[in-house]
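> Sequence unavailable; structure follows:
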């Protein structure tokens, strides 16, 4: 079918819907919508059989939904209505939630029901829940609805005809800052965490801190530190520890309130955002290998299970700042000293990595210099992975990977991905050539023609398609919460397999042959020469694109590449767009 996607942004769910529908052979168009978008004029140009709105914050005009069927993906269970559904799920501590696919009409979230799906609500942040359990349910419900529409025999059910027992949700208002307020003198840690997690990506929790108004983003439980409620206790790699009435929480990121006439502020590591306002606080690092008696939050962890080592990391938004790259490299170097035959990178739920940290770069006194430092730091990390020849390295993608984060994964010997992950192995939408040795690793895996196609087409791809292309070696079809255990079992099995030592020897031989043919340094030098020209050219598009991205500036229409004709790649089966 010809399906037109209407979305407020090409966000994680929109990308996944696009990639999954493309895998199923549908012809896709995309329109990114604002209140001023002339949809009634744009939609006929696509001549869609069906319109799907996976993420929309504005109403579809009557002249659009009355002329063509339009399915709205609402991230709430049957009967739920309102713009803050996922926020409420986390804020209320719900055990289960759901997604409903509705036909657009005059009543907001009140259309006829095409399909529903339920999902669990683990104790994670809203954005993690949205990209994983909610997205899984959304795809299940939407694909059912699309199949029902294509069959032509299904009749959606009007909500008013459904038994009350089936209406699992109810209309709720927008969750506003007054609802999100934290009373540090009275709220227990569990309540504080729910409030923080319900606003972790957007909009944050407005609070007063050190004489200013800030939005707090993200929250993790602290197990041992305590203090006067509301007091700042310590720092850890950019995060702040703040006391509650019965414990403490770690807050990774802050965003200052917007001042009149100023550009939109951006989220930053908390200590970086505070700058000179930050009082003297102890920096308390977390142990890389914690014991059961000293459990505390950390963004990098290492543990072993027999001959398999696991280096797990989780950074907000999947971004890797210069500091995060260096700390991850130090942890990787430690892991290389351990007596393991298999080393797993990642293996957590949610993002694997998305490349350099554009927010930190934007906030730097010299963004060009910080861009340069960041790309060199991530290159150092990728180089360490590529030159590990005494064990097998596995990149385990529990969630999405993009740009330099995708290339970090490709440096490993094997890439294992959760089936729901979406990959974006390209850079050009940020005006960059890219580094991370991609000119070596990407053609090595998929061939030069497909590598060129992926870079220039710049569209998201599913894990299944990535496996067909050669980017992914194993697809693990499981819920997000089970991915870590599945990876653990697979890694132990690989480490105990009789052929592991011969594979390690063969890997070492290949690396030596590749180095003799063209040294890794040559790939890096060529890539960084292009990156240096871009970073230090104030007129390069990268700077404006970065600024617009981190400050959430509305796009001027739909990017052309989203509706460009798909090209066929002759060297690889199944690579049409």
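That came through, no problem. Treat the numbers as computed from the prediction; the structure is a model and nothing was measured.
> For the rest of this, base every contact and every neighbour count on C-alpha atoms.
Fine.
> who's in contact with residue 520?
437, 440 (Cα atoms under 8 Å, 6 or more residues apart in numbering).
> Likewise for residue 316?
residue 252.
> Off-centre distance for stretch 119-135?
Averaged C-alpha coordinates place stretch 119-135 at 12 Å from its chain's average position (Cα atoms, centre = their mean, to the nearest Å).
> Kindly report the same for stretch 313-328.
13 Å.
> Likewise for stretch 20-33?
Worked out by Cα atoms, centre = their mean, stretch 20-33 lies 20 Å from the chain centre.
> Check which residues of that stretch are buried.
For stretch 20-33, burial by neighbour count (16 or more other Cα atoms under 10 Å) applies to 20-23, 27-33.
> could those residues go into CSV alongside secondary structure?
Shown next, in CSV, are those (DSSP: H, G, I helix; E, B strand; the rest coil):
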residue, secondary structure
20, helix
21, helix
22, helix
23, helix
27, strand
28, strand
29, strand
30, strand
31, strand
32, strand
33, coil
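> Could you export those residues as CSV, including distance to residue 471?
Shown next, in CSV, are the buried residues of stretch 20-33 (distance: Cα to Cα, whole Å):
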residue, distance to residue 471
20, 17
21, 20
22, 18
23, 16
27, 24
28, 23
29, 25
30, 26
31, 29
32, 29
33, 32
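> hold the first one in mind and look at this next one:
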């Protein structure tokens, strides 16, 4: 079946559908909905059997939906209407929610329903819910709808009133009256861009990355503690940690809270906000690093390296690198780079810090290492995972094992050693040149990952623990570790890791300091969400001359 994905951008849900539909053998192409003329041309070129719209910010042109079946993914249950369904669901404290695939018609979200799914609404950010429960439900519902194209829609539910996006005033925090749960719901409902507007120390800022601050309290609204680069602010019944802020100013960036507020040395240091932690059970060390958006700054890479080195000194034999529930890692931190006095210098420091971390994982001879990919991964984060002895991924994870989309960035993290070692030189070149998202089935076939399992994060974690604990009791574990050390020594003798690193960094130096500014332009556009004026040809297959001949 020829499927045209019509989307505002190639976001997480659009990527997930691209992966799932392609894996099932459908002919998938994508067009960014730039304007009516572009969309009409895309439909004419693609000649789709069906148009699927997973993420739009405006109505599909009438000339399109009147002449083609257009299935719109709405992140709300049947009958719900409006562009901010998840925002309202979180704000209003719903315990269950849903996702609906409906047919585009003249009225926004008024078309007949083709399929839907429901799910429990856990306490989480809008982005996390969208990336997990909504995406899972959307995939199932889209596949259900496609399977029954010959039968038609299932019906028209009763329509709820159309609800516009919440205004900042609709979720403004009243620190003198709001309890912790209310504050968290308001911040989580506004997760994304720009965030929830507030004022701290007479500065207008958007709040992000909020968590309950157990054991802390104070005068509501006042800052009461700091932990790392996060600050705690008192509520009526406790306090919340605020990990990241975005200054309300032109080109403001989402950064660690104290990077925006400046030093707050008068605040007491208190435990509670962690972006890295380690726990140990039944002979297995679990290293967690749920970095916001999967981005790893220079400081975070250095701290994670130190934590890994310390974990490798423990009397265990297996270390599971857990990442976070939404992202395993997406590589270097583009926001901290963009905000630096010299983005080129910070880029260089960041990539070297990631390389130092990756090298520790590659050369760890005392432990069997497991990269447990609970969430999505991209760019250097994927290749850092390949440094582990065993790579396991949750079934629904999407990988982007390439750098070129960021201004033809060459990449490092020893990928020229790690990727060919797993899938061979020819396939390695295909992977990094493709610029396309990859599902776990394809990644397993290529050898990028060793196994995939788990429908959701809790199930995946449970199965990872079972696997890791089984490894610790394997009678052949010591023999396996000895073979690992011998293999690493042979590889080092054939070509030292430092040579791979030096060759990669020669390319990176040109990306960061060379005459071609493509990386810096692409980074700026990505960070500031500059809308693309056209769809990249590797996504818009219908715009390729070769593929237009059917």
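Perfect, thanks for sending it. Keep in mind the model is a prediction, meaning the values are calculated, not measured.
> where along the stretch 101-250 of structure 1 do the strands fall?
In the stretch 101-250 of structure 1, the strands defined using DSSP state E, counting those that start in this stretch lie at 113-120, 205-209, 212-217, 220-222, 232-236, 239-244, 247-251.
> Where in structure 1 does stretch 473-483 of structure 2 fall?
Mapped onto structure 1 using TM-score structural alignment, stretch 473-483 of structure 2 spans residues 496-506.
> nope, stretch 254-261 of structure 2 is what I was after
Under the criterion TM-score structural alignment, stretch 254-261 of structure 2 matches residues 267-274.
> Give me the distance from that stretch to the chain's centre.
20 Å.
> residues making contact with that stretch?
217, 235, 238-240, 251-256, 278, 359-360.
> rewinding a little: out of the buried residues of stretch 20-33 of structure 1, the closest to residue 329 of structure 1 would be?
residue 20 (34.1 Å; Cα to Cα).
> Please verify my assumption that that closest one contacts residue 463.
No. Judged on Cα atoms under 8 Å, residue 20 of structure 1 makes no contact with residue 463 at a distance of 9.7 Å.
> if we can go back for a sec, closest one to residue 402 of structure 1 out of the contacts of stretch 267-274 of structure 1, please.
After measuring the contacts of stretch 267-274 of structure 1 against residue 402 of structure 1 - Cα to Cα - the closest member comes out as residue 359, at 15.8 Å.
> quick one: what's aligned to the closest one in structure 2?
Match for residue 359 of structure 1 (TM-score structural alignment): residue 335.
> Over to its match. Which of the three states is it?
Quick answer, by three-state DSSP: residue 335 of structure 2 is helix.
> isn't it right up against residue 527?
Yes. Counting by Cα under 8 Å, residue 335 of structure 2 does reach residue 527; the two are 6.6 Å apart.
> just to revisit the earlier point, which two among the buried residues of stretch 20-33 of structure 1 are spaced furthest apart?
Across those (Cα to Cα), the longest gap, 24.0 Å, separates 23 and 33.
> matching residues in structure 1 for stretch 447-458 of structure 2?
Going by TM-score structural alignment, stretch 447-458 of structure 2 sits over residues 470-481 in structure 1.
> cool, and stretch 230-239 of structure 2?
Taking TM-score structural alignment, stretch 230-239 of structure 2 hits residues 239-248 over in structure 1.
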